[in-house]
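Engineer: Predicted model follows, preceded by the sequence.
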Amino acid sequence: MKLWSGRFTKQTDKLTEDFNASIAFDSRMYVQDIRGSMAHAAMLAKQGIISREEGENIMAALQEIQSEIENGQLEFTVEAEDIHMNIETFLTARIGDTGKKLHTARSRNDQVALDIRLYLNDEIIKIRQLLLELEETLLKIAGEHLHTVMPGYTHMQKAQPITLAHHLLAYFEMFRRDVERLDDCRKRVAAMPLGSGALAATGFNLDREYVREQLGFDYITRNSLDGVSDRDFAIEFCSFASILMMHLSRFSEEIILWATDEFAFVQLDDGFSTGSSIMPQKKNPDIAELVRGKTGRVYGDLITLLTLMKALPLAYNKDMQEDKEALFDALDTVKKCLMVFTPLLQTTRFQKEKMAQEARGGFTNATDLADYLVEKGMPFRDAHAVVGQAVLYCLENQQVLEEIDLETFKQFSSKIDADVYQNLDIANCVAKRQIPGGPAPQTVSRALAEAAAWLKEMQNAHK
């Protein structure tokens, strides 16, 4: 018999029962459901709504139930619909009428809102740690490549020389913003909704602050209608997850490109690559490709939640049962991607010589030649035209700028002297870009120190 079956005269149709049940996916919240129920029972006893002995019996039985679930001694059923009613069914079977008192002054509406917030908060802590481990890996690798020169690109065309350290720190900044977004999202997750009831709170004298303190929330929800119908925090998490996956996808795309023969900037570890079933020579960057592919999946989870909530009247609607599968999928996908991407990066070998060789091609020092002429007093637009002519000359004669002899250089501009070659040296082109945010090793070294200090602060923030 259903726990809500009092006003019904027929058994639930089997199709309805299967369609309505959520236990197949919300069972993962059993720990959070039991935590919330224990806090609620303790508060009911404190307020004299149930006796102290009843509260103790409920909490002891709930602890036993959790232990037996973890040991595989209890099985959830579709007949009990969801995790909340499964736990309550176990409890009532164990301690009888006392177990039936647990749901006093509580609805499944505020109960599920509580469980999702507790579960998401626990998962955010894990994801945050994985993100910080990725940031730590980036700093380590960047520190090893302060002087590894490589070409920087715009429009996928060689643009100007930079260093690998500078390039990696660009991703460090992306993931830094992701950590900050996640911390900010957690502020909205940290609202305690229990006590909202079905939608209109309750006439019982509950102590919501007591429950909040037991469960570690920062504050209680301020409106009972919003308390049961808000899923902004889940949408916000999926928004964070989508942006994070976009960053991982961009990084993956570069790794995939760099692993090609055409680039040959990296050698991927055999442990994080796969082969072909037909082509014996192949070493495929499947991990990076899967991370790139799973990004679309997380985008879909975000769109699912936005679409789910876009036209729902207050307060709770059964549509909202669909929130958990999208949220759980985003959580699982992000965790798996971070767990595999960090060791992929840790084991990747960067081909410094190849990067340096490619930095010397593609006229990446052309802007430096223009800047050289500007320093000699030429307007930048005129300098731009002069260098364009010099590049055209090189293309026609299969040379690079630093191979042009001085006499020929002077045909382009009389302002060019022998010191031009020092300005065209690729290492010097990088080294002189010392302003904050630039790629000069001296500047990047300071950026590394600042990033390391921030990382340490973040690692200590929630200890």
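Structural biologist: Cool, got the structure. Because the structure is a prediction, the values reported are computed rather than measured. Numbering: from 1, shown residues only.

Engineer: CA atoms for contacts and neighbours, from now on please.
Structural biologist: Fine.

Engineer: gap between the helix or strand where Asp183 lies and the chain center?
Structural biologist: According to DSSP states H and E, Asp183 maps onto helix 164-189. In terms of C-alpha atoms, centre = their mean, to the nearest Å, the centre of helix 164-189 is found 9 Å from the chain centre.

Engineer: same deal with stretch 399-414?
Structural biologist: The answer for stretch 399-414 is 50 Å, by C-alpha atoms, centre = their mean.

Engineer: Quick one: name whatever helix or strand follows the helix holding Asp183.
Structural biologist: Following helix 164-189 toward the C-terminus (DSSP H and E): strand 191-192.

Engineer: So for the longest helix belonging to the chain, what gets flagged as buried?
Structural biologist: When the chain is parsed with DSSP state H, its longest helix is helix 108-143. Buried residues in helix 108-143, counting neighbours by 16 or more other C-alpha atoms under 10 Å, are found at 108-121, 123-124, 127-139, 141-143.

Engineer: this is the comparison structure:
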Amino acid sequence: MAANGIHKLWGGRFRAGEEDLMEQFNNNFKDTHWLCDPDIEGSLAHVAMQVECGLLTEGEGAQLTEGLLGIQADVHSGALPLDDRYEDVHTFVEANLIDRLGEVGKKLHTARSRNDQVNTDMKLYVKRETAHVVELVEAFLQTLRKKADENPYIMPGYTHLQRAQVVTFKYHLMAYHGMLQRDRHRLQSALENMDLSPLGCGALAGTTHPIDRAFTAEKLGFAGVYDNFMDGVSDRDYQLEVLAAFSILMMHLSRLAEEMILWGTQEFGFVTLDDRYTTGSSIMPQKKNSDGAELIRGKTGRVYGDLLALLTVMKGLPLAYNKDMQEDKDLFHDGLETVLLSLTMMERMVATLTVHPEKMRRAVSKGFLNATEVADYLVAKGVPFRDAHGIVGQIVLYCEDRQTSIEELTLSELKQFCPAIEEDIYPYIDYENILHKGIKKEML
């Protein structure tokens, strides 16, 4: 019995209880209430297997099942408070089960360790929540596609944040669509890789009880079981793989957030973010700040930190289980919650985005975005590309000095740079026509 009145699952060989500081340091229940459902789900499968293998009678199995379901219902209704005095979620569930059922409640843990139990709980949680993130990614892909299709307007494409070539707003957004498709694939791949059940691996070397690991794996929706018990209890790479996919996903969201912030400034004016996802200034009444996008950009580093922290926790651990692994729960949960919020916020910002095609069109006309096409035109006239490149550079300098654009130059002005230039250059370098040439049609 601990000083707080809560039984420990491991206290038999100790003469003295934990000091309060150690108890506080060791306790992680307050941060893992969300594991209660997976823990009960895993225990229900374990009870069914115990009955099937003869470790429990039918009556005992029915009692334990009813007790576990009762605890779950009472937690959901609030009738059973999630008391932080318990060391962990396993202690909370088992102690309350024993309080309700008496001696039979003590049979729940037969042929199981907290080591395989906690990894089973986390596997169930990570599988479920990763599948949820995949659903959100799919919803965002649909929103990106819809917003792109609604806005096939020309705009400047950039390299080095300098105007480069003409593209369309649709094409620009669809670049992120491609990135998010790969993010979805990474998450789906992680789901396939993690689809093994740890339940039955015991502390590290299985159990001498006659159990059926395939039975519990099927009950819990896993495709199979671990071949190696030590691997089963010490594996956390499934969380690392998902956090790595989360980090890449957040990087993509952050890049889009950065562009939305830039596009929304008065200097660009390409888009306007909906008021619902912006905030103001406490001192400057005119301000409308892109705080939703800025928070996504800022929170990206937080997910990177969760990944790096868990990598650091795991990098020097000998097999099998070590208490260091307790840190995985906080880190994964934090990364997950950040991704869920960021994805939802970005989807809503894109869905409600107002696009200003006239501003983008004006930016196109001022950026010499048809310079590459002038070079291509000269190449088609037989001029070597390297010579064509130099000729167009001189044309651009001429335009800059006169504050005009290439398409506004007269034919005689253009011919002074290269006699091969004819009247047919104008339709060739028209911005709308450029997008209808060859492979560029894919931008439309």
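Structural biologist: Okay, I see it. What you see is a predicted model; the values in this text were computed from it and never measured.

Engineer: What's the TM-score once they're superposed?
Structural biologist: After superposition, the two chains reach a TM-score (TM-score structural alignment, normalised by the length of the second structure) of 0.97; 438 aligned residues with a C-alpha RMSD of 0.9 Å.

Engineer: list the helices and strands the helix holding Asp183 of the first structure packs on?
Structural biologist: On a contact count with 3 or more C-alpha pairs under 8 Å, 6 or more residues apart in numbering; DSSP states H and E, helix 164-189 of the first structure meets helix 108-143, helix 232-258, helix 441-461.

Engineer: you'd agree Leu191 of the second structure is up against Arg128?
Structural biologist: No. The criterion here is C-alpha atoms under 8 Å, and Leu191 of the second structure misses it with Arg128 at 9.3 Å.

Engineer: Mind listing the shared neighbours of these two?
Structural biologist: The contact sets of Leu191 of the second structure and Arg128 do not overlap (C-alpha atoms under 8 Å, 6 or more residues apart in numbering).

Engineer: one step back: distance to Asp178 of the first structure for the helices and strands packed on helix 164-189 of the first structure - can I get that in a markdown table?
Structural biologist: A markdown table is the format used below for these (distance: least, C-alpha to C-alpha, whole Å):
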| stretch | distance to Asp178 of the first structure |
| --- | --- |
| helix 108-143 | 8 |
| helix 232-258 | 6 |
| helix 441-461 | 12 |
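
Engineer: Which of these sits closest to Ala198 of the first structure?
Structural biologist: Closest to Ala198 of the first structure of these is helix 108-143 (C-alpha to C-alpha; 5.3 Å).

Engineer: so where is the closest one in the second structure?
Structural biologist: Using TM-score structural alignment, helix 108-143 of the first structure corresponds to residues 114-149 of the second structure.

Engineer: do stretch 400-413 of the first structure as well
Structural biologist: With TM-score structural alignment as the criterion, stretch 400-413 of the first structure aligns to 405-418.

Engineer: Trace Ile71 of the second structure over to the first structure, please.
Structural biologist: Counting by TM-score structural alignment, Ile71 of the second structure lines up with Ile65 in the first structure.

Engineer: helix, strand or coil for that match?
Structural biologist: Under DSSP: H, G, I helix; E, B strand; the rest coil, the three-state class of Ile65 of the first structure is helix.

Engineer: I'd say it and Phe90 touch.
Structural biologist: Yes. Using C-alpha under 8 Å, Ile65 of the first structure is in contact with Phe90, at 7.2 Å.
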